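> I'll drop the sequence and a predicted model, then ask my questions.
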Amino acid sequence: MNNNMWNSAAGPQTISACSWQQWSITSNQPGTGSDDSVKTYADTQTHVSYPLSGLSTLPSTFDVTTPAGGGTVPASGKQWNAAYDLWLDNYGTEVMIWNNWTMNWQYWFKQYGGVQVTIDGVAYHAYRNSAGTGLWFIRDQVTNTGSVDIAHVLQWAVNKGWLRSSQVLGEVEYGFEVAYTGAPTVFTLNKFTL
């Protein structure tokens, strides 16, 4: 698991871990509360090597505790998401699956011509950046507990033409992407399975 404070503008963040499946961060990220850049992505990371051509199922469950306000984009407020971050082809392509969020993704969805899709009974807004190197699946009904079959999401993207079956899933991460908190704020991964 990683504290992953990768942005040079990041404020302080402390991680407390019991295991890779159970940990929390206290994050205090600066900004304005309006479309701030991501500062950190504390996460659990699993190294794999799964060609999409043979990946039919990859079930995962999550149980997190996040600040109040998920599912809305406040004019000025905490900005974060709780999400899977999947990397293909040695970090060449990123696929994110947001389960709870306050960050503004709607602009990018409209900018890149996203689509509404239901995968395994879950409704998402999905879009791909113009370079084809980034895909996002934003859950319509946010939740702090649930399950995702990662393979089903990736296979949908292959069928859509957004990914190729020859690509290889190399990293599976789950954590909290934090852009702005304005004060020390706790995010907790209560349980994670993969």
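Looks like it arrived, so ask away. All values derive from a computational prediction rather than experimental measurement.
> please count neighbours and contacts with C-alpha atoms only from this point.
Fine.
> residue 162 contacts residue 128, correct?
Yes - under the criterion of CA atoms under 8 Å, residue 162 makes contact with residue 128 at 7.3 Å.
> can you give me the strands in the protein?
13-19, 22-27, 40-51, 59-65, 79-88, 93-101, 115-119, 122-128, 134-139, 145-149, 168-180, 185-193 (DSSP state E).
> enumerate the positions of the fourth one that are buried.
Read that as strand 59-65. 60, 62, 63, 64 (16 or more other CA atoms under 10 Å).
> and the closest residue to residue 15 other than its chain neighbours, how far from residue 141?
Spatially, and ignoring its direct neighbours in sequence, residue 15 is nearest to residue 25 (4.3 Å; CA to CA, 6 or more residues apart in numbering). Per CA to CA, to the nearest Å, residue 25 is found 24 Å from residue 141.
> among the two, which residue is more densely surrounded?
Neighbours per residue, other CA atoms under 10 Å: of residue 25 and residue 141, the larger number sits with residue 25, 21 against 12.
> let me see the contact set for the more buried one.
By CA atoms under 8 Å, 6 or more residues apart in numbering, the residues touching residue 25 are 13, 14, 15, 16, 42, 185, 186, 187, 188.
> putting a second one here so we can go through both:
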Amino acid sequence: MRRRSLLTAALAAPVATVATVGGLASPAQAANWSSSAQYGQWNTGPYTLYNNIWGRGAGYQSIWANSQSNWGVWADHPNTGGIKSYPNVSYTLGRDVWSMGNVSSSFNVSNPSGSGLAYNTAYDVWGNGHAHEVMIWTQWTSNVGPIGGYVTNVNLGGRNWNYHQGHNGGNHVYSFMATSQFTSGTVNITPICQWLVSQGRMPRVRIDQIQFGWEITSSAGGRNFNVNNYSLTT
């Protein structure tokens, strides 16, 4: 689960079967599982779905899921700075970066549009627990950006990425920004992780959690974020 800051207040709420805020109902009504708990989670096979509201000043958010490949959130976070949440689907690989195999993922998402939005759609790949964070951004709004400065452009796994590197005060962050944003497609994760090691930018780590979801900074008024399809091949 993603944690970049410590919260002093526990905002946990009971699991909700119907989430309605401001007169707008989320798709959780028909889901196999739903929750509005701050750290609500659901295990389905080797995958875990996380609501994961961790940022200061967060608003309301509920998550629903039928499976690891069909889920989403309804989020109403105020239009203020700072990431409020990272709802995601997570799989733990637990393999050395050089023997991680051919790991790839395909997805199709429906993202909101309009004013009052700040978010990115991204993979979060963790090395050695939470010591090293590889972020792979596939789509984002213009008012958000990665941690650290631009380093270079690189072609990995059949796509071009702008690579940024930095530190968030808790862990190293290696960010790959798609030069052509996309909401449906395949990401080859192995060449990205192995490139970092081969270039001496990241040590030889154990690849642990592989997560996919949205970092949501603002979704004022309440917006739906939907995963229509998701798969991970290891």
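Good, I have the coordinates. This is a predicted model, so every value here is computed, not measured.
> need the TM-score between these chains.
Scored against TM-score structural alignment, normalised by the length of the first structure, the superposed chains reach a TM-score of 0.87; 181 aligned residues with a CA RMSD of 1.8 Å.
> now the buried residues of strand 59-65 of the first structure in CSV, with distance to residue 109 of the first structure?
Below are the buried residues of strand 59-65 of the first structure laid out as CSV (distance: CA to CA, whole Å):
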residue, distance to residue 109 of the first structure
60, 25
62, 25
63, 26
64, 25
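> quick check: closest non-adjacent residue to the residue nearest to the spatial centre of the first structure.
Centroid check for the first structure by CA atoms, centre = their mean gives residue 83 as the closest residue, at 2.6 Å. With CA to CA, 6+ apart as the criterion, residue 83 of the first structure has its nearest non-adjacent residue at 4.3 Å, and that residue is residue 98.
> counterpart of that neighbour in the second structure?
Counting by TM-score structural alignment, residue 98 of the first structure corresponds to residue 137 in the second structure.
> residues in contact with its match?
Counting by CA under 8 Å, 6+ apart, residue 137 of the second structure has contacts 120, 121, 122, 123, 175, 176, 177, 178.
> for the residues you listed, which one is nearest residue 101 of the second structure?
residue 123 (17.6 Å; CA to CA).
> thought that closest one was touching residue 213?
Yes - here residue 123 of the second structure reaches residue 213: they are 6.6 Å apart, a contact under CA under 8 Å.
> which residues do those two both contact?
Counting by CA under 8 Å, 6+ apart, nothing touches both residue 123 of the second structure and residue 213.
> test my guess that residue 102 of the first structure contacts residue 69.
Yes - using CA under 8 Å, residue 102 of the first structure makes contact with residue 69 at a distance of 6.8 Å.
> who has more neighbours, those two?
residue 102 (22 against 14).
> from residue 149 of the first structure, how far out is the more buried one?
23 Å.
> so what corresponds to residue 84 of the first structure in the second structure?
Checking TM-score structural alignment: residue 84 of the first structure goes with residue 123.
> ok, now which ones touch the closest residue to its match other than its chain neighbours?
The spatially closest residue to residue 123 of the second structure, leaving aside those adjacent along the chain, is residue 212, at 4.4 Å (CA to CA, 6+ apart). With contact taken as CA under 8 Å, 6+ apart, residue 212 of the second structure is in contact with 88, 89, 90, 121, 122, 123, 124.
> repeat that for residue 149 of the first structure.
By CA under 8 Å, 6+ apart, the neighbours of residue 149 of the first structure are 57, 58, 59, 60, 120.
> so the first one is in contact with residue 153, correct?
Think residue 57 of the first structure. No - counting by CA under 8 Å, residue 57 of the first structure sits too far from residue 153 to count as a contact (9.7 Å).
> which of those two has more neighbours?
Ranked by neighbour count (other CA under 10 Å), residue 57 of the first structure and residue 153 place residue 153 first, with 18 against 14.
> the second structure: which residue goes with that one?
In the second structure, residue 153 of the first structure lands on residue 192 (TM-score structural alignment).
> now do that match against residue 115 of the second structure, distance only.
Counting by CA to CA, the gap from residue 192 of the second structure to residue 115 of the second structure is 33 Å.
> report how many residues lie close to the spatially closest residue to residue 153 of the first structure that is not a sequence neighbour.
Excluding its sequence neighbours, the residue lying closest to residue 153 of the first structure (CA to CA, 6+ apart) is residue 119, at 6.8 Å. Residue 119 of the first structure has 12 neighbouring residues, counting by other CA under 10 Å.
> how far away is residue 119 of the first structure from residue 32 of the first structure?
For residue 119 of the first structure, the distance to residue 32 of the first structure - CA to CA - is 35 Å.
> could you do residue 170 of the first structure as well?
Applying CA to CA, the value for residue 170 of the first structure to residue 32 of the first structure is 35 Å.
> ditto for residue 48 of the first structure
Residue 48 of the first structure is 37 Å from residue 32 of the first structure, by CA to CA.
> and these two? which has more neighbours close in?
residue 32 (16 against 13).
> buried sites along stretch 140-159 of the first structure?
140, 142-144, 147-155, 157-158.
> how much does the longest helix seen in the first structure stray from the second structure?
In the first structure, assigned by DSSP state H, the helix with the most residues is helix 150-160. Between helix 150-160 of the first structure and its aligned stretch in the second structure, the superposed structures give an average distance of 1.1 Å (mean CA distance after the TM-score superposition for the first structure).
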